[in-house]
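Visitor: no FASTA, just this:
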């Protein structure tokens, strides 16, 4: 690409080595979650939420289990102000939920914020001002000391108005654009704010370090967080919060590594909505923890319902490949993937294993409200026998022999390839029924009679080209006798008969299902299936279906050696 010379590193490394986080494997407990959907997420919508929609969204977040919810910037607009007052006056905030509001470090804005908070049970007041080198030089044109003065002044104003306002308040400070701020300066400004607030064990405060713009690889952000965690004043009384954005597509990785580095609290949104490429996705973060056996302390057991409410209110769409939630993430088109997943399910059933280790599936879809049928296996020209066989077995109780699965799989893939489309389960079922089950052309089975002496003798009633005829055969069993009748009387030649049967239960009725494969003189195997309430009838129909497939394929003329046409 051109113009690479115009870009250079715009972040700052810690002045001392800060890499203890590398010694940890994963986070062993959930962070404090703070949803910023109703503020950071809402301001990024093409059409921001109405007051009524905000109330519905707030209830969704409470239902999921968020204990901290940023509800807006009440001094910014009448809608934001009215929403907060509605929550307070109508007593809509559960006792165990703390709301959070945002304010700039400006006297009249802080005053209006506290005015709006009157009567709240408990609230986090989130103070911020931008500290990055780029913002200081280009936007504010202020020195470091002038920027510190903005933060310190705001910190004192929070104390002043909190003491004059009914309610319980927790203070939070964010050096906005932290990732573009020199680390020694970021530490200095945070400590100056902490010196104003002087947190205690009974009156903790929050320092939030946002990747307002993601500027580095995740390990750099982790080192920045570790440096701050190690050097903040009053550290034992400070809740260290992180707020990653996703400009580089690494928001989740930034958050996970930052937690290893000392982050105790995470601000983010459902499905990552937010300015530009979005905030960190809390759904993904929480379910990543879940896959490591860590309870994320959020109820995500019905992702389809959560996603439907989110899409309806925000008018945003969750991508089909979105981690965990996307419509296609539990779907396999690849044949090798389908085969491995199918075998993984069977292994799990046989072993009754408690640990989830199904190939290609990092999570059990049922744990988040998804279903296997129609989700896990979908069929196109890239699919394989495993997935196609799995669909027939799960949805139609048809358990094909392995070699028949392979043969049928090629037929299905060819159809999909020719039509250039995905095949739905009912279409695959139709292909199987029309191509293998109870076939009547060119030979139709009508009836049979048996007599038993030293062996079995049969008289078969069949229809060929519209004529009803009888043929006879002898064998060591009923099916063997019928098979010999077909071969000796009709001149059909095959060997290596493969047989499988099982019950098929659909609804309140149960049928017998038989599968038969026969091999011609060239080694080609032809398959047939018979379905009937009677097991013997299903076996005979399977044999006739296999023979009909062979006759149709090789266009063998049928010669009746001795027969009686029934008038």
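Guide: Structure's in. What do you need? Just so we're clear, the structure is a prediction, and the values are computed from it rather than from any experiment.
Visitor: going forward, measure contacts between C-alpha atoms and count neighbours the same way
Guide: OK.
Visitor: Spatially central residue for the protein, please.
Guide: Taking C-alpha atoms, centre = their mean as the criterion, residue 324 is the residue nearest the geometric centre of the chain, at 1.9 Å.
Visitor: so what's that one up against?
Guide: 284, 287, 330 (C-alpha atoms under 8 Å, 6 or more residues apart in numbering).
Visitor: Just say helix, strand or coil for it.
Guide: The assignment at residue 324 comes out as coil when based on DSSP: H, G, I helix; E, B strand; the rest coil.
Visitor: how much space between it and residue 330?
Guide: 8 Å (C-alpha to C-alpha, to the nearest Å).
Visitor: Check residue 21 too.
Guide: 32 Å.
Visitor: So for the two, which residue has more residues nearby?
Guide: Here residue 21 and residue 330 are compared on neighbour count by other C-alpha atoms under 10 Å; more neighbours surround residue 330, at 24 against 19.
Visitor: Can you report how many residues lie near the residue nearest to that one when sequence neighbours are not counted?
Guide: With sequence-adjacent residues excluded and distances taken as C-alpha to C-alpha, 6 or more residues apart in numbering, residue 330 is closest to residue 376, at 4.9 Å. Residue 376: 22 surrounding residues under other C-alpha under 10 Å.
Visitor: Same question for residue 169.
Guide: By other C-alpha under 10 Å, the residues close to residue 169 number 24.
Visitor: A further structure is provided below for comparison with the first:
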């Protein structure tokens, strides 16, 4: 139990915005995306990325479709400086991609930052300084007036330095770090100071980036803060309003989405949510959330598995198996009720129709995921999931009552193993329960051979069995192979249902026969299955399978069929 009183942590202030409009809006287009994987994400790693990994990840970010990429902190890292210079001098930045670098509001760092980008066709310099009361008092010992002087002075310096490189189209991004903990009037004053010092206007945009440096409020409060700022920023038509949510409260995605409703046009974050503390907002989740609502995210996430593996290799950090969209288990159902709904949804889904499958908000195929792992079997699973796996992997379509019967077999196996049952193990269970029985020498109804003849109305069978008892030949006449076999066995069997299916296609196809029988003295019914290239043989094997299963529970006097000398 938490021992400290709740009063130890002050409640964050709310925003007085009674006429807020963002709750009534909807998102109808993707924002401008800025990947900060190479900077914010990199500085959060146990071992920062090498030059080679940075360059490889940059190329992947370009492939995915990012048009703005934060490539480093060149004034703080020699590797970052060298990577930025290599990207610029070697022409590795596509014409439609703009690199961004970050710097604190310090003269020597700003000078080094401009040097790193010199010669680039376009560049964004991200200048930031902390503005909240705690940082002003404890970290910098500065008054509000001193903070504004710092902003004006250093934005002015950046303007002068960048003007010496007219070959580059420069954009300033200004961030009042710790925005979400800063008085709104102070944040507004800092941003407007930067806007004026940069002389934002026609052809000279400025990005105002408002971060949840440390997420301390609920997403609706952050949205109120964004809408409040959006209404009051000077020269708004020349401002790109951006947000940079972190995830300290676990609501980074919600903060970003509600900020877009409140007027933000741009989102900074990392793929799969890497970043300091609890991470930056997850851009993949944000983008695919849009996609599930019919909005193109303007990012290519069609090979999400490959992207995930590259990010894991670049960062050395594993992606959680339950991570939205990309986790190994996010499209996997173990629960029986979930499996049944998914199985029915997949069967009803039309190739040309909208995606409507229960429990699957997105078609896994759209992001390069397969359907193989959608349903997996453990002790929590049900008949629907078991049937789905057998159908997908082996083409076996079980009647519903057979699904119920076989699910109890699987349940016992899962309980005994206390582990997940693989599709291969599931098939072995099906084979052992049904297909293998007529071939088991310990089975008194072990199949050896048969011979059928007769006209269209009557079939005669000579059935040779060879179980643990002496080999014997049984004879019977019926209106078909199954009826003739029942009569040959001379057992109190009743056939209730028969189905046949083809497994595979072409010359290698085999027939699968399924029968449901009852046996006097044995409650309920039993299923059997037989597989053979010849349909009649498959039918006889299926009957022997079902009969042997019923006999295993019948009184001893009924277990042996009559013996006929060979």
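Guide: Great, that's in hand. Given the structure is predicted, the values throughout are model-derived calculations rather than measurements.
Visitor: Could you check which residue of the second structure pairs with the residue nearest to residue 330 of the first structure?
Guide: Under the alignment defined by TM-score structural alignment, residue 376 of the first structure corresponds to residue 374 in the second structure.
Visitor: try residue 293 of the first structure
Guide: When the second structure is aligned by TM-score structural alignment, the residue opposite residue 293 of the first structure is residue 294.
Visitor: What helix or strand is its match located in?
Guide: Using DSSP states H and E, residue 294 of the second structure falls within no helix or strand.
Visitor: Count the residues that sit near it.
Guide: 11.
Visitor: what do you get for residue 242 of the second structure?
Guide: In terms of burial, residue 242 of the second structure registers 28 neighbours under the definition other C-alpha under 10 Å.
Visitor: what's it in contact with, if anything?
Guide: Under the contact definition (C-alpha under 8 Å, 6+ apart), the residues listed for residue 242 of the second structure are 207-210, 264-268.
Visitor: one more time with 7 Å
Guide: 207-210, 264-267 (C-alpha atoms under 7 Å, 6 or more residues apart in numbering).
Visitor: In strands, which of these appear?
Guide: Restricting the contacts of residue 242 of the second structure to those inside strands, with DSSP state E as the criterion, leaves 207-210, 266-267.
Visitor: ok, so of those, who is nearest residue 41 of the second structure?
Guide: Ranked by distance to residue 41 of the second structure (C-alpha to C-alpha), those are led by residue 267 at 14.7 Å.
Visitor: ok, now how distant is the corresponding residue of the first structure for the closest one from residue 140 of the first structure?
Guide: Under the alignment by TM-score structural alignment, residue 267 of the second structure pairs with residue 266 in the first structure. Distance, residue 266 of the first structure to residue 140 of the first structure, by C-alpha to C-alpha: 28 Å.
Visitor: So if I had to pick from these two, which one is more boxed in?
Guide: Between residue 266 of the first structure and residue 140, residue 266 has the larger neighbour count (other C-alpha under 10 Å), namely 28 against 13.
Visitor: Next up, the contacts around that one.
Guide: Contacts here follow C-alpha under 7 Å, 6+ apart; on that basis residue 266 of the first structure touches 31-34, 241-243.
Visitor: Aligned to residue 515 of the first structure, what sits in the second structure?
Guide: With TM-score structural alignment as the matching criterion, the partner of residue 515 of the first structure in the second structure is residue 514.
Visitor: Roughly how far does residue 328 of the first structure sit from residue 69 of the first structure?
Guide: Here residue 328 of the first structure is placed at a distance of 30 Å from residue 69 of the first structure (C-alpha to C-alpha).
Visitor: ugh, wrong one, I meant residue 132 of the first structure
Guide: Plainly put, residue 132 of the first structure is 26 Å away from residue 69 of the first structure if you go by C-alpha to C-alpha.
Visitor: Just give me the closest of the ones in strands among the contacts of residue 242 of the second structure to residue 526 of the second structure.
Guide: Distances from residue 526 of the second structure to these, taken as C-alpha to C-alpha, are shortest for residue 267 (60.3 Å).
Visitor: Which of the contacts of residue 324 of the first structure sits closest to residue 100 of the first structure?
Guide: The shortest separation between residue 100 of the first structure and any of the contacts of residue 324 of the first structure is 22.5 Å, and it belongs to residue 284 (by C-alpha to C-alpha).
Visitor: How is that closest one assigned, secondary-structure-wise?
Guide: When the rule is three-state DSSP, residue 284 of the first structure gets the label helix.
Visitor: Closest to residue 476 of the first structure out of the contacts of residue 324 of the first structure?
Guide: Sorting the contacts of residue 324 of the first structure by how near they are to residue 476 of the first structure, with C-alpha to C-alpha, puts residue 330 at the top with 49.4 Å.
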